[in-house]
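Visitor: Any chance you can model this:
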Amino acid sequence: MDHLVRDVLTGLMTKYPILVTGGTGKSGGRVVSLLRAQGAPVRVASRSGEPQFDWLDRATWDFALEGVKAVYLVPLDGHLLTRPFVERAVELGVERVVLLSGRGVDVPGYSGEANIAGATHVDGESAVRDSGIAWTILRPAWFAQNFSEGIFRDAILADELRLPAGDGAASFVDAEDIAAVAVAALTEDGHCGQIYELSGPRALTIAEAVAEISKATGRDIRYVPLSPAEFVAELTGQGWSAAEAEDYAEAMNPIRRGLDSHISDGIQRALRRRPRDFTDYVRASAGAWREHRAAPPATEVIR
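Guide: So this is what the prediction gives:
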């Protein structure tokens, strides 16, 4: 009977299109690829997609949600839109949501009062738990891909990463693992009502992470620790707005305070295997540090 129930649920989630918001981002893009590799129908939600989806234009929500039974939900940081979106999704027949949240949501003061993502995640988690449908919450540590695809990349290419992280460590998680957990939660039974804390298998300081990239690429890359005030001053001098610069500095606060070094068991629980190590990620991503491209906007610090 258990096998029958599992087969019915899995079939339900793969018969109808699965909506992936943030479908061109670090985790969402990988979720899309894994779902398609399994033969699951996928609808990619983006402003350039078909149908078009724009978080700030609620008129686009219904088209994205039409006929959908499961959603991978990457919220829009700095906006409390997860709750109304989930409420509308339930009204239109969605039966399962997998939410990408953030580490430390349940730790008072973790993200700092100024960090815009904190309120987004707190309200978003509350929204899915109150939704009345099946839900799974993912709380990842800092993405390893920030070094190769995200906001650290241009600094790595310039051989000097300047951050207000002190000598704190982070258990960087590979976005491939995040996507694998998300796909399991979207398509399999056994993950509903679970909160998965996701991390890599060990913690590294920024200096240690940069040293691994240096070793893999044969380049001399330095980490330069700055105070938050020095960091904000440098960014505003480069043309960042004060609000964006301060939010970026605040996002580094948990690493600097030693709050991001712990190892989480979510990947082991969800996938029954160890998470990918940072060294393996660096070896697989070495080509990313050989070709220059512009850094993403400030809103892509973590995702």
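Visitor: C-alpha from now on. contacts and neighbour counts both.
Guide: Fine.
Visitor: for residue 250, helix, strand, or coil?
Guide: helix (DSSP: H, G, I helix; E, B strand; the rest coil).
Visitor: ok, it touching residue 116?
Guide: No - Residue 250 lies out of contact with residue 116 (CA atoms under 8 Å); the separation is 9.2 Å.
Visitor: so what does the host helix or strand of residue 33 touch, helix or strand wise?
Guide: Element membership for residue 33 (DSSP states H and E) is helix 26-37. Helix 26-37 sits against strand 18-21, strand 42-45, helix 175-187, with contacts defined as 3 or more CA pairs under 8 Å, 6 or more residues apart in numbering; DSSP states H and E.
Visitor: Identify each buried residue in it, please.
Guide: 26, 27, 28, 29, 30, 31, 32, 33, 34, 35 (16 or more other CA atoms under 10 Å).
Visitor: tell me the contacts of the last one?
Guide: Meaning residue 35. 41, 42, 183 (CA atoms under 8 Å, 6 or more residues apart in numbering).
Visitor: For residue 291, see how far away it is.
Guide: For residue 35, the distance to residue 291 equals 29 Å [CA to CA, to the nearest Å].
Visitor: Sequence B follows; please return its structure for comparison with A:
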Amino acid sequence: MSRPSVLVTAATGKTGRRVADRLAALGHPVIRASRSSAQPLRWEDPASWSPALDGVDSVYLCYHPDLAAPEAPALVEKFTAAARDAGVRKLVLLSGRGETNAQRCEAIVADSGLTYGIVRASWFNQNFTEGSLLGPVLTGTIAMPAGGVAEPFVDLDDVADVAVALLTDDRLTGRAYDVTGPRLLTFAQAAAEIADAAGRAVTYLPVTAEQFHLGLVAEVGPDYARLLTDLCTEVFDGRNAALGDGVERALGRPPRDFADFCRQAAAVGAWQQ
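Guide: Here you go, the predicted model:
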């Protein structure tokens, strides 16, 4: 008997790609959906949802650009209803730790009547290698409106492993998993560890929210710049300055340390210009 299909949304993104690859390696039929994939799924186009959901048993739900976006709860609610109507049995949501809109989306999924799991994360280690912070690392200055707040940076491989565990093991569902690294780090400390591993000068520059916003506009446009700025303003108040045990609870092992991530990233040339 063939295994049931799993729909992975945002399948070309940082988490979606890892989740889809792991599921495929385990022998699960995977439908990789994104804006540009063979199976397109566009959040602003509900007509694209039904073909992607056809015949699917489980869904990894990763909303792009972020659950902090104002429209996210309404779209997640509509998508969850569409998934239920299509016969989907399970939803696993990637949620944002400490984000008000993300909490609304968590409640929608939990109240959907479907089997569910929630992977709740904050800042990814890989933002420094394949995300918005790679450029600043290469230029030597990470400018963020985080002050001296500490964050529980989490490795994307841990996030993906937990998501796959929730998708494939019903014993783990029906709850949220706060996934973090094993240490709290300020951005200044993270920059110092990157600099040490990469053998290059990297420093952290604390900036105001408005300075951060102005610096982003030319790079990502005013709308996304405002979304990122508002998100930083919301979460950089210390609310996430605590460790979670989601990796240990889901996988039975400790999370990957930031220093190990830095050493591996440097070894493969992630920070070579």
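Visitor: hmm, back to that, report the aligned residue range of structure 2 for the helix holding residue 33 of structure 1.
Guide: Using TM-score structural alignment, helix 26-37 of structure 1 lines up with residues 14-25 of structure 2.
Visitor: Check the mean deviation of that stretch from structure 1.
Guide: By mean CA distance after the TM-score superposition for structure 1, the fitted stretch 14-25 of structure 2 averages 0.8 Å away from its aligned residues in structure 1.
Visitor: Pull the distance from that stretch to the chain's centre.
Guide: 13 Å (CA atoms, centre = their mean, to the nearest Å).
Visitor: just the helices in the stretch 151-273 of structure 2 please.
Guide: 156-168, 187-198, 209-220, 222-235, 246-251, 258-267 (DSSP state H, counting those that start in this stretch).
Visitor: Of all those, which one comes closest to residue 123 of structure 2?
Guide: helix 156-168 (9.5 Å; CA to CA).
Visitor: chain center to that closest one: distance?
Guide: With CA atoms, centre = their mean, you get 11 Å for helix 156-168 of structure 2.
Visitor: how far away is the residue mapped onto residue 243 of structure 2 from structure 1 from residue 95 of structure 1?
Guide: In structure 1, the residue matched to residue 243 of structure 2 (TM-score structural alignment) is residue 263. Separation of residue 263 of structure 1 from residue 95 of structure 1 (CA to CA): 31 Å.
Visitor: and if you look at residue 212 of structure 1?
Guide: In terms of CA to CA, residue 212 of structure 1 sits 43 Å off from residue 95 of structure 1.
Visitor: Also residue 28 of structure 1?
Guide: Counting by CA to CA, the gap from residue 28 of structure 1 to residue 95 of structure 1 is 19 Å.
Visitor: for residue 209 of structure 1, same thing?
Guide: 40 Å.
Visitor: one step back: can I get the buried residues of helix 26-37 of structure 1 in JSON lines with distance to residue 157 of structure 1?
Guide: Converted to JSON lines, the buried residues of helix 26-37 of structure 1 look like this (distance: CA to CA, whole Å):
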{"residue": "26", "distance to residue 157 of structure 1": "19"}
{"residue": "27", "distance to residue 157 of structure 1": "23"}
{"residue": "28", "distance to residue 157 of structure 1": "25"}
{"residue": "29", "distance to residue 157 of structure 1": "23"}
{"residue": "30", "distance to residue 157 of structure 1": "24"}
{"residue": "31", "distance to residue 157 of structure 1": "27"}
{"residue": "32", "distance to residue 157 of structure 1": "28"}
{"residue": "33", "distance to residue 157 of structure 1": "27"}
{"residue": "34", "distance to residue 157 of structure 1": "29"}
{"residue": "35", "distance to residue 157 of structure 1": "32"}
